[in-house]
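Trainee: Provided below for reference: sequence and predicted model.
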Amino acid sequence: MTAEGERALREELERLKKVDRPRITQAIAEAREHGDLKENAEYHAAREQQSFAEGRIKDIEHKLSHAQVIDVSAIAHTGKVIFGTTVDLINLDDDSTVTYRIVGEDEADVRNNMISVGSPIARALVGKSEGDEVVVRAPGGDICYEIDQVRHV
């Protein structure tokens, strides 16, 4: 994962442990005070939140303990597409442009143009250089791109 991805996971973990966990514990305590737990919707909702939060904490701790963090800014700028680079592409069919950043699976967010290194687009781009033409095999058909610029940001 990228250094930014690791930082975001650590921040989420901190929030879950120091903000969400105490808030949920308090909600459970308050719901218990309302009496019969069998029919107490607030109690069951708080327990469900607790279960989700604890599961997410374990998931993040596991990911961080097994992550290999790659700082792209420390890598030599070769003009080639590698993990962590930001790539500006030109669609050769309609001359539209799109920018993607190639990140780890846990960081992928298509709405923010951050794509997983294992995605079809990233797999087609990795190892290519500025000026290369790339064909991406997509479910809707092949898309031809030209790599306009590769940035190590």
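Mentor: Great, that's in hand. Numbers count the residues shown, from 1 in each chain.
Trainee: for the rest of this, base every contact and every neighbour count on C-alpha atoms.
Mentor: Will do.
Trainee: report all helices and strands that the lengthiest strand in the chain contacts.
Mentor: Determined from DSSP state E, the single longest strand within the chain is strand 141-151. Applying 3 or more CA pairs under 8 Å, 6 or more residues apart in numbering; DSSP states H and E, one finds that strand 141-151 contacts strand 86-91, strand 133-138.
Trainee: can you list those in CSV and add distance to Q26 and mean neighbour count?
Mentor: Below are the helices and strands packed on strand 141-151 laid out as CSV (distance: least, CA to CA, whole Å; neighbours: other CA atoms under 10 Å):
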stretch, distance to Q26, mean neighbour count
strand 86-91, 43, 21
strand 133-138, 48, 16
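Trainee: here comes the other one, which I'd like you to weigh against the first:
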Amino acid sequence: MNQYPMTAKGAELLREELQHLKSVKRPQIIKSIAEAREHGDLKENAEYHAAREQQSFCEGRIQDIEGKLSNIQIIDVTKMANNGKVIFGATVTIVNLSNDEEITYKIVGEDEADIKNNLISYGSPIARGLIGKSLDDIVNIQTPKGSIEFEISAVEYI
């Protein structure tokens, strides 16, 4: 059985999505199917087929979320003593030593990853290069542009 590491916030967001799918989306789809059925011949009823496809997607997502929630391992770094080590859930600021560019990432579970919000999956190359390292360490991280040297300038458990 696979454990899915997740932050407390990520688990809460998944629970909210599940609640929305079950209490809002599922009833809407059922209503759409019922309305489409009233239009008669189902073989050539595009609305009916679209609603059934939506239903299939929705039920699949519900099963996916329920499966993950039953196997999550919530890691709440805010309850841990910060020893400067980069761990799952940590917020890490790194400085690119070639151009002094600074960027901050939070290392999260796969379902929480959102690069636009600087949330990176623990399985990503950057996170793998940082996990286990400590404040002020210099790390080489393989990127699409080649190997880049970074210094870890801040490690926060927030």
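Mentor: That came through, no problem. Owing to the predicted nature of the structure, the values given are computational and were not obtained by experimental measurement.
Trainee: looking at the helices and strands packed on strand 141-151 of structure 1, which is nearest to Q149 of structure 1?
Mentor: With CA to CA as the criterion, Q149 of structure 1 lies closest to strand 86-91 of these, at 5.1 Å.
Trainee: against which helices or strands is the closest one packed?
Mentor: Looks like strand 86-91 of structure 1 contacts strand 97-103, strand 141-151 (3+ CA pairs under 8 Å, 6+ apart).
Trainee: ok, average deviation of that strand from structure 2?
Mentor: For strand 86-91 of structure 1, the mean distance to aligned residues of structure 2 following superposition is 0.6 Å (mean CA distance after the TM-score superposition for structure 1).
Trainee: can you list contacts of that strand?
Mentor: 81, 96-102, 143-153 (CA atoms under 8 Å, 6 or more residues apart in numbering).
Trainee: let's go with 6 Å and repeat that
Mentor: Here strand 86-91 of structure 1 makes contact (CA atoms under 6 Å, 6 or more residues apart in numbering) with 96-101, 145-151.
Trainee: neighbour count says what about those? Which are buried?
Mentor: Neighbour-count burial (16 or more other CA atoms under 10 Å) applied to those gives 99-101, 145-151.
Trainee: could you identify the pair within the residues you listed that is furthest apart?
Mentor: Y145 and R151 (16.6 Å).
Trainee: buried ones in the top helix by length along structure 1?
Mentor: The longest helix of structure 1 (DSSP state H) is helix 41-66. Applying a neighbour-count criterion of 16+ other CA under 10 Å, one finds 42-43, 46-47, 49-50, 53-54, 57, 60, 64 buried in helix 41-66 of structure 1.
Trainee: nearest the geometric middle of structure 1, what residue?
Mentor: Ranked by distance to the mean C-alpha position of structure 1 (CA atoms, centre = their mean), the top residue is E107 at 1.6 Å.
Trainee: helix, strand or coil for the counterpart of that residue in structure 2?
Mentor: Using TM-score structural alignment, the partner of E107 of structure 1 in structure 2 is E112. Following DSSP: H, G, I helix; E, B strand; the rest coil, the label given to E112 of structure 2 is coil.
Trainee: got a list of what E112 of structure 2 touches?
Mentor: G10.
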